[in-house]
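J.: Here is my input; please provide its structure:
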Amino acid sequence: MDIGTLVEQAREGRPRAVARLISLVERADPQLREVMAVLAPLTGNAYVVGLTGSPGVGKSTSTSALVRAYRQAGKRVGVLAVDPSSPFSGGALLGDRVRMQDHATDPGVYIRSMATRGHLGGLAWAAPQAIRVMDAAGCDVVLVETVGVGQSEVEVAAQADTTVVLLAPGMGDGIQAAKAGILEIGDVYVVNKADRDGADATARELNHMLGLGEAREAGAWRPPIVKTVAAKGEGVDELIAALEKHRGWMDEHGHLAVRRRRRAAQEIQTLAITTLRHRVAQNQLDALAERVACGELDPYTAADHLVAAVTA
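T.: Predicted coordinates for the structure are as follows:
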């Protein structure tokens, strides 16, 4: 199908067209350059919210609750749910998205599962372009749910306008939150499953840990802590309010534009590095590796030779 027609159909809200565009992204189709060129003027309107946290804190349930709230507000919603890859088939283990089946027939919601395919950091390598497709397709909000790999899952902060970190009582999250990485990326913190014992203590510990962070400048954003029971829809309105407050603060202080420029810069850098990696001749790399291994050449000089070869 003609790319222009496919993009037009995606803008009309046809899920099959959106699916085909994202499939082009995932398999790095030769037509992808043409697709991105057509999409470029149509992007920049969606509010991207990333949701991360340890397995079992209720990310999928919280995502589903946010979808319901945004749909009640009349917004079109895209969901990119990143799942762990099977080491055997390469597919997503949780691709059925059982917890989001309530929205499967809603034409105003597009849900896409995407396998990590070995990519670390909580997202799939194709996630930035998939977000761009959903943005261009007219989604007002794009929710990005990470794979749930633990404390190193911080890549979502580079892709989202607002990052939500979820915790739950009884899972040792008070200690987990104190560790570098997950404590530093949150714009909004959520203690989900707040009807369980220990929810108040988890919120207090988290608040204490946030207070131990670096001194903030006057007017700087202070991440709020919201308690929810996503399975029952409790606290979701407060979470939406916290997200909108953060978005307003970013608009007021110019941080939203800065984050989006940073996101674009990282996307460009990743694509450039990938292109250079593909241009590296394996036989040339093997020859340099042999010289380094036998002590004939140091790795820095070998790297210079390789860079010179691919940029000549």
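J.: okay, CA-based contacts and neighbour counts for the rest of this
T.: Will do.
J.: those helices in this structure, which residues are they?
T.: For the chain, helices defined by DSSP state H occupy the ranges 3-11, 15-26, 32-39, 59-72, 127-136, 156-159, 173-176, 182-185, 199-211, 236-253, 255-279, 282-293, 299-311.
J.: let's see this one next to it:
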Amino acid sequence: MDGHDGDADTSATTAELRDVDAELVADLLDGSHRALARVITRIENRSPGYRGIVGALHEHTGGADVIGVTGAPGAGKSTLVDKLAAAYRERGDTVGVVAVDPSSPYTGGALLGDRIRMASNVGDMDVFFRSMSARGQLGGLSMATADAVKALDAFGKDTVIIETVGAGQNEVDIVRTADTVAVLVQPGSGDDVQTLKAGILEIGDVFVVNKADMDGADRTLAELEEMVHRRESPTKGLDTGHHGFETPDGPDDTDAETDSEANADRPTEWTPDVLGTVAKTGEGVEALIDAFDAHAQYLRESGTLDRTQRERYAEEIRTLVRSDIGSLATAAIDRRGGIDTLAERVRRRETDPYSVAAAIVDPIASCAGDDDETVTGKRDDAATDDRGIGRDDE
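T.: The predicted structure follows:
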């Protein structure tokens, strides 16, 4: 099997690790940066056996705080991540950085032009930096990114920072990997702030107006403050002194005792911070790290972290299953002459798309133990029932 077929490498379980892979895992866990780099390369290339390696590392994960930094191009993400890494090192934390770059339309590789802005930590072995290709993913993330984060986590990094491609609302998939998400906005970005209203506002745990020394920064900060508090409650006052833990009805209700009793069993909610930074000088970086720490504490103490991790792993399982079944279906299509051949048969009215799909999927469903009714039949029934359209008797 070549690297291209790595995603179909379903046979490599932890128990079946080859000796060379088991040695690689052991070296990574012993703190070898060379082994860490080799593992991430295997992950990014989806090389044969990579799934077994990631599976073996899984039990050693869970110790790192994973922070996502996203925002529109030009917001200063790379410079800010560089300063964040340096600040974490100053307090004694080890850091891993995964910078997800746009993919070249010709080679599929990452475009690394912005990496020159991450030079201040060069030579520090406790800052491990890796630039990865977005692999064509709309949100700038791929499954390889999540697996690379696991490798850094298992290695023992205290903090892992993911810097994503600036791709607008499609960045929302970062929540599937990061525990805390920082959304960067440039001063005077009226259009960007409007875009936030359309979706990306929902994912931010901290909002950052970078380049806060520029004209328009105060206005952008105020707009974000208003948006954050409207997200929490359309009727809430705009007093921004509150931070962190908050009940859904807010802390300023008139009948405090009644609200206290009513809110006793309600989960607390996180009110995102809105901060200004000047990444070039490092201004505001310490306050930003404090906000990250506060959010991490909130996740642990509120029980939100357990819930989000379950949701994250559920989505990961679904993604892997869909990918594997898709690979099986693609192989089945190839065995039948390829998609162009099948499409030509449909064009000639020799068959129809539903029959072709059933011929491909039914054997897979049968192997999965679905003996009573084919998956395609179930979907067909569900679709017609939803529309209220009956099916012809067969």
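J.: related to what we said a few turns ago, need the helices of structure 1 in JSON lines (columns: distance to H103 of structure 1).
T.: Shown next, in JSON lines, are the helices of structure 1 (distance: least, C-alpha to C-alpha, whole Å):
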{"stretch": "helix 3-11", "distance to H103 of structure 1": "18"}
{"stretch": "helix 15-26", "distance to H103 of structure 1": "13"}
{"stretch": "helix 32-39", "distance to H103 of structure 1": "26"}
{"stretch": "helix 59-72", "distance to H103 of structure 1": "8"}
{"stretch": "helix 127-136", "distance to H103 of structure 1": "16"}
{"stretch": "helix 156-159", "distance to H103 of structure 1": "24"}
{"stretch": "helix 173-176", "distance to H103 of structure 1": "30"}
{"stretch": "helix 182-185", "distance to H103 of structure 1": "29"}
{"stretch": "helix 199-211", "distance to H103 of structure 1": "29"}
{"stretch": "helix 236-253", "distance to H103 of structure 1": "17"}
{"stretch": "helix 255-279", "distance to H103 of structure 1": "29"}
{"stretch": "helix 282-293", "distance to H103 of structure 1": "47"}
{"stretch": "helix 299-311", "distance to H103 of structure 1": "48"}
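J.: For A218 of structure 1, find the nearest of these.
T.: Nearest of the helices of structure 1 to A218 of structure 1, taken as C-alpha to C-alpha: helix 236-253 at 12.1 Å.
J.: how big is the offset of that closest one relative to structure 2?
T.: Compared with structure 2 after the fit, helix 236-253 of structure 1 shows a mean deviation of 0.8 Å (mean C-alpha distance after the TM-score superposition for structure 1).
J.: Where in structure 2 does that helix fall?
T.: Across structure 2, the stretch matching helix 236-253 of structure 1 (TM-score structural alignment) is residues 285-302.
J.: quick one: what's aligned to N170 of structure 2 in structure 1?
T.: Per TM-score structural alignment, N170 of structure 2 is aligned with S152.
J.: Could you report the distance from its match to I185 of structure 1?
T.: 11 Å (C-alpha to C-alpha, to the nearest Å).
J.: neighbour count winner among those two?
T.: I185 (21 against 14; other C-alpha atoms under 10 Å).
J.: Residue in structure 2 paired with the more buried one?
T.: Counting by TM-score structural alignment, the partner of I185 of structure 1 is I203.
J.: residues touching that match, list them.
T.: Residues in contact with I203 of structure 2 (C-alpha atoms under 8 Å, 6 or more residues apart in numbering) are 172, 175, 181.
J.: Return the member of these nearest to Y88 of structure 2.
T.: V181 (16.7 Å).
J.: separation between T268 of structure 2 and G55 of structure 2?
T.: With C-alpha to C-alpha as the criterion, T268 of structure 2 and G55 of structure 2 are 34 Å apart.
J.: brain fart, H229 of structure 2
T.: From H229 of structure 2 to G55 of structure 2 the distance is 41 Å (C-alpha to C-alpha).
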